[in-house]
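1. Prediction below, plus the sequence it came from.
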Amino acid sequence: MSAAHAQEETLTQTSVEIAIITTVGCQFCKRAKDTLKQAGLGYREIEASNQPELLNKIKETTGRRTVPQVFVGGTCIGGSDDLSRMVTNNQLSKLLHEAQGKPALPTDLQDAIDTASKPNQASTDAAFIPPGISRHEYNSSQELAASMESSHHDIRWANPDLRTFTAAEALRWLMQHKGIQQQEAKQTLALLQQTHQISVVDKDLDLSNEVSDADLSTTHLQLVSSAPVPQFGQPLNRHYTWFGSARSPSEVSESLRQIILLLYDKHLASDGKALNYKALKQDPVFKTYVNATAELQKVDVVSLNREERMAFFINIYNAVVVHALAVFGPASNLKQRLSFFNAIKYNIGGQDYSANDMEHGVLRDNRPTPASPWVLLGVPHWSSGYFKPSDLRAAHVVSPMDPRIHFALVCGAKSCPPIKVYTPTSLQEGLDSATMAFCEGEVVVHKEERVAEVSKLFKWYAQDFGPQEHLFPWLVQYLSGSSKADLQDLLDTVGAKRIHVKYRHYDWALNSQE
């Protein structure tokens, strides 16, 4: 749904319009919509994902960088928490009464929405249609692969456990069941490979080229839909080998990001607090997503600039975490958590990248993990780095490191930041928004006691945020309201070093709804 195509909720309507700006996969947006539904209030939703120009206009209009933003009578009344409070104390009812006859959105913002270009819609199959393949050919190959899978009793398996068969057997099946000659069967088999319906096992072979009878008899194929799920510790996107070249990293990342966001949004609880991983795993779109990840095997990340590299690895990190949690479930204790993020991985451009590799090696400028002996001893600068100098992946390190990445990376825990949208063109706005949203919920200032309660992320990654005299002046720019005013007052009166820090409990329980 584009911003220019807003959604009308068919609920008990008030005589005054309520508008809400949202993005796909936003837990706070879900929560705000649920609050309005529970109150029996209708609203108009403007979904602004993938529209950086519109989001910039919203920020310019309201001064707020986060979503949701709720509007009544031409004024932004706040976000999810503000809305909940106003419903509870009946302040919203008073505003609605006062706003009789007024449009929900200010004129300039409504004009921007009306003229907003329709963004690219999230597609669940775009990653599978290579150049030169028509939609009809793609659909036909999908139907044919499904027919082969349903006719498995008629196929002579080379390895029944792995569900592999020879290319010669595939040709026999095609000629027998489709009533076609050998040459057409060979062309059909090549199309199945090009559309990623079948994969050649343990061999780099293009079936569109002339293949000898001997090779046909020794070449093993596998239906992608029957490919076995990788074991824990294996790359999750190596269940089959991607055929041909890949699109640009940004295109691949965008396709995967859109699919995972659709799944996330679909299976996120109405209050925005939990994700139904079981339902997500069983969703047919999840299988589409899993198969699409194979394209990462062939992407070339060498040419990415810093912003492109950051957006790419943030999105892929978040994707592999959600993927792994759906397939394997969460780690249940500290020991398992330490190994979990080392074990879950994707193959990217021929190199395996675990979640830890992406976070500490790439995004954190090749810094040691919080569990590193050097960090535990308080001398992280003694570490030679996460990647060894000889490691080819060290060429893709993001430098300098941006500490805001900690509020963009999703770990699946209840205290972890929610998944968000990141693109190279709107990366700075996205990281600002993620940081502000996280700090609003995880930073509490007690002015009289000179105490700041903050997330343990600031303790674990102290080497990234720096000492208190650096942390608090940096932090104040991402706070709002009384928290911002109180922290700034403490900085002005007693100084950062005299503010007492209290670390909040970090809830590692899975943000799951079963």
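-> Yep, it's here. Numbers count the residues shown, from 1 in each chain.

2. From here on, just use CA atoms for contacts and neighbour counts.
-> OK.

3. all strands for the chain, in order.
-> 7-8, 18-22, 44-47, 69-72, 75-78, 164-166, 198-200, 220-223, 345-348, 351-354, 444-446, 451-454, 500-503 (DSSP state E).

4. neighbouring contacts of the fifth one?
-> It refers to strand 75-78. When contacts are taken as C-alpha atoms under 8 Å, 6 or more residues apart in numbering, the neighbours of strand 75-78 outside the stretch itself are 62, 68-71, 83, 104-106.

5. Which pair of the residues you listed spans the longest distance?
-> Using C-alpha to C-alpha, those span at most 18.4 Å, a distance reached by Leu83 and Pro106.

6. okay, these two: which has more neighbours?
-> For the pair Leu83 and Pro106, the greater number of neighbours falls to Leu83 (21 against 17), based on other C-alpha atoms under 10 Å.

7. hang on, that one packs against Arg31?
-> No: taking contacts as C-alpha atoms under 8 Å, Leu83 lies outside contact range of Arg31: 9.7 Å.

8. re the thing from before, okay, the strands of the chain in CSV with distance to Leu55 next?
-> Written out in CSV, the entries for the strands of the chain read as follows (distance: least, C-alpha to C-alpha, whole Å):
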stretch, distance to Leu55
strand 7-8, 18
strand 18-22, 9
strand 44-47, 10
strand 69-72, 11
strand 75-78, 14
strand 164-166, 49
strand 198-200, 41
strand 220-223, 43
strand 345-348, 31
strand 351-354, 32
strand 444-446, 27
strand 451-454, 28
strand 500-503, 33
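
9. For these, give me CSV that also has mean neighbour count and distance to Leu334.
-> Compiled in CSV, those are given as follows (neighbours: other C-alpha atoms under 10 Å; distance: least, C-alpha to C-alpha, whole Å):
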stretch, mean neighbour count, distance to Leu334
strand 7-8, 14, 44
strand 18-22, 24, 35
strand 44-47, 21, 38
strand 69-72, 25, 38
strand 75-78, 19, 38
strand 164-166, 23, 39
strand 198-200, 25, 39
strand 220-223, 23, 38
strand 345-348, 24, 19
strand 351-354, 20, 18
strand 444-446, 19, 27
strand 451-454, 18, 21
strand 500-503, 15, 18
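
10. what about these, which gets the closest to Asp114?
-> In terms of C-alpha to C-alpha, the element of those nearest to Asp114 is strand 44-47, at 10.7 Å.

11. And that closest one, what does it pack against?
-> Counting contacts by 3 or more C-alpha pairs under 8 Å, 6 or more residues apart in numbering; DSSP states H and E, the secondary-structure elements packed against strand 44-47 are strand 7-8, strand 18-22.

12. could I get those strands as CSV with distance to Gln100?
-> Shown next, in CSV, are the helices and strands packed on strand 44-47 (distance: least, C-alpha to C-alpha, whole Å):
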stretch, distance to Gln100
strand 7-8, 19
strand 18-22, 11
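
13. helices and strands around the biggest helix by length in the chain, which ones?
-> If you go by DSSP state H, the chain has its longest helix at helix 306-328. Counting by 3+ C-alpha pairs under 8 Å, 6+ apart, the packing neighbours recorded for helix 306-328 are helix 249-267, helix 277-282, helix 355-356.

14. before we go on, here's another structure to hold up against the first:
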Amino acid sequence: MAQGGSSAAGRVTVYSVTGCPRCLQAKSTLHKLGLPVCDVDVNQHAAVRARVRELTGCTAVPQIFFNGVHVGGNEDLQKMPPEELQRLVLLVQEKPAPPDAPPLPEERISHTAGTGDGASELSEVLRNVILKLYADHLSTDGKRVDYKAMSQNSSFRRYCELAVQLQRVELMSLGREERLAFFINIYNSLVIHGNLRLGFPKNVWQRYRLALPDPEPLIHFALNCGAKGCPPIKTYTPQGIDSQLRTAAEAFLGNDDGCVLDPGRGEVKLSRIFKWYKVDFGGTDEKLLVWVLDHMAESPKKSCLQSLLSAGNVRLSFLPYDWSTNCSH
């Protein structure tokens, strides 16, 4: 949870996920208004995520509250009449958040876990170190990395020490959720590690995707191979991993990097990830489009896709993929 600085009496609460473009736009708008923003990553707080869905009836992010007043998502914020927005700004500036304001995560005492050989324990220690590195050296959209600065960070040296222990971990004891979170986090961090230690890939064939025992279509929106066309980088926990991955897919499909609709031409343009791994999404164009529709957040974009599919004769194509390295400099 991050809080912007302000002398206002109340707060604006934004329930978001890392890398969501709509979340980033909303938070940027609110910060420009000089408001204190409590940014709650719902992927990291399952209980809060469930409560927010009860309060709003929405699964999409962001969900924005001015003190106890629910504004809605980013589109609602951007389209709000100036006089209404000003009224809410004054509300936050002059009045504290009421007792029944939307929930914030309970603050937990942080501690350093042991560094034994257990995969679950090592995964959690690595995740915490990686979170620190991501916070310091990842762009706000989660898609670019300041590799030079990261290589000089003491946390990266700590990460390298921990990474050596990966060769000794026993993975057979992990359950499905633990294994998913472990491999996604390790994959993304080792790609960064490899770029720093071995240099950037010279061609697409030097990039690899992780294989799991059973098909897990949602991992394609969590793995980042170090290219600009990849989904944003973030970490995952075994608790609520399916919900976290679902949210990542919704954010990816809500972005023009993942899906673009052209109603006039009856065309759906998808990321090439869907072309390369079509078998994971049903194997045919028809099943792929249904999968995409089923995994979109409720939004005008989803309604548009529903209309296109209902009309039939949809033209499917795939967007260019940006293989350039995701270095921020």
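-> Sure, I can see it. Bear in mind that the values here come from a model prediction, so they are computed numbers and not experimental data.

15. TM-score for the pair, please.
-> Structural agreement between the two chains, given as a TM-score (TM-score structural alignment, normalised by the length of structure 2), stands at 0.84; 319 aligned residues with a C-alpha RMSD of 3.0 Å.

16. Please identify the deepest-packed of the helices and strands packed on helix 306-328 of structure 1.
-> Scoring those by mean neighbour count under mean count of other C-alpha atoms under 10 Å gives helix 355-356 as the most buried, with a mean of 24.

17. Just the residues contacting that one, thanks.
-> Applying C-alpha under 8 Å, 6+ apart, the set of residues contacting helix 355-356 of structure 1 from outside is 317, 320-321, 341-345.

18. Buried ones among the residues you listed?
-> Buried residues within the contacts of helix 355-356 of structure 1, defined by neighbour count using 16 or more other C-alpha atoms under 10 Å: 317, 320-321, 341, 343-345.

19. Let's have those residues in a markdown table, adding distance to Ser141 of structure 1.
-> Below are these laid out as a markdown table (distance: C-alpha to C-alpha, whole Å):
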| residue | distance to Ser141 of structure 1 |
| --- | --- |
| Tyr317 | 31 |
| Val320 | 28 |
| Val321 | 31 |
| Phe341 | 37 |
| Ala343 | 34 |
| Ile344 | 31 |
| Lys345 | 30 |
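
20. what's the most distant pair in these?
-> Spanning the widest gap among these are Tyr317 and Ala343, at 12.7 Å by C-alpha to C-alpha.

21. count of neighbours near the closest residue to Arg498 of structure 1 other than its chain neighbours?
-> Leaving out its chain neighbours, the residue that sits closest to Arg498 of structure 1 by C-alpha to C-alpha, 6 or more residues apart in numbering is Arg450, at 7.7 Å. Arg450 of structure 1 has 17 neighbours, counted by other C-alpha under 10 Å.

22. Now do the contacts for Ser512 of structure 1.
-> In this structure, Ser512 of structure 1 makes contact with 274-277, judged by C-alpha under 8 Å, 6+ apart.

23. if I line the two up, what does it land on in structure 2?
-> Across the two structures, Ser512 of structure 1 finds its equivalent in Cys327 of structure 2, going by TM-score structural alignment.

24. Excluding chain neighbours, give the residue nearest to its match in space.
-> Leaving aside its sequence neighbours, Cys327 of structure 2 is closest to Val145 (4.9 Å, by C-alpha to C-alpha, 6+ apart).

25. Would you state the helices of the stretch 151-300 of structure 2 in chain order?
-> With helices called from DSSP state H, counting those that start in this stretch, the stretch 151-300 of structure 2 shows them at 154-163, 176-198, 241-254, 273-276, 285-294, 300-311.

26. Quick one: closest of those helices to Leu85 of structure 2.
-> Distance to Leu85 of structure 2, taken as C-alpha to C-alpha, is lowest for helix 300-311 among those, at 22.4 Å.

27. Would you mind stating the distance between the residue of structure 2 most remote from its centre and Ala9 of structure 2?
-> Residue distances from the centre of structure 2 (C-alpha atoms, centre = their mean) peak at Glu94, which lies 33.1 Å from the mean C-alpha position. In this view, Glu94 of structure 2 and Ala9 of structure 2 are 6 Å apart by C-alpha to C-alpha, to the nearest Å.

28. swap in Ala97 of structure 2?
-> Computed with C-alpha to C-alpha, the distance linking Ala97 of structure 2 and Ala9 of structure 2 is 8 Å.

29. Also Trp276 of structure 2?
-> The spacing between Trp276 of structure 2 and Ala9 of structure 2, counted by C-alpha to C-alpha, is 51 Å.

30. now do Leu90 of structure 2
-> Leu90 of structure 2 is 10 Å from Ala9 of structure 2, by C-alpha to C-alpha.

31. and which of the buried ones among the contacts of helix 355-356 of structure 1 is nearest to Phe472 of structure 1?
-> Phe472 of structure 1 has its nearest neighbour among those in Tyr317, at 27.9 Å by C-alpha to C-alpha.

32. which residue in structure 2 lines up with that closest one?
-> Under the alignment (TM-score structural alignment), Tyr317 of structure 1 pairs with Tyr187 in structure 2.

33. Make sure its match is actually in contact with Leu210.
-> Yes: taking contact to mean C-alpha under 8 Å, the distance of 7.2 Å between Tyr187 of structure 2 and Leu210 places them in contact.

34. what does Ile21 of structure 1 align to in structure 2?
-> When structure 2 is aligned by TM-score structural alignment, the residue opposite Ile21 of structure 1 is Tyr15.

35. so that match touches Asp41, yeah?
-> Yes: proximity of Tyr15 of structure 2 to Asp41 meets the contact threshold set by C-alpha under 8 Å, at 6.0 Å.

36. For Met148 of structure 1, see how far away Ser49 of structure 1 is.
-> Taking C-alpha to C-alpha as the measure, Ser49 of structure 1 falls 38 Å from Met148 of structure 1.

37. The two: which is more packed in?
-> Taking other C-alpha under 10 Å, Ser49 of structure 1 and Met148 do not tie; Ser49 has more neighbours (24 against 18).

38. Can you get me a residue count around Asp100 of structure 2?
-> Neighbouring residues of Asp100 of structure 2 were enumerated by other C-alpha under 10 Å; the total is 8.

39. swap in the one 5 residues further on?
-> A count of neighbours around Pro105 of structure 2, defined by other C-alpha under 10 Å, yields 15.

40. Check the one 4 residues further on too.
-> Other residues near Ile109 of structure 2 number 5, with proximity taken as other C-alpha under 10 Å.

41. now do Arg87 of structure 2
-> Per other C-alpha under 10 Å, the neighbour tally for Arg87 of structure 2 reads 11.
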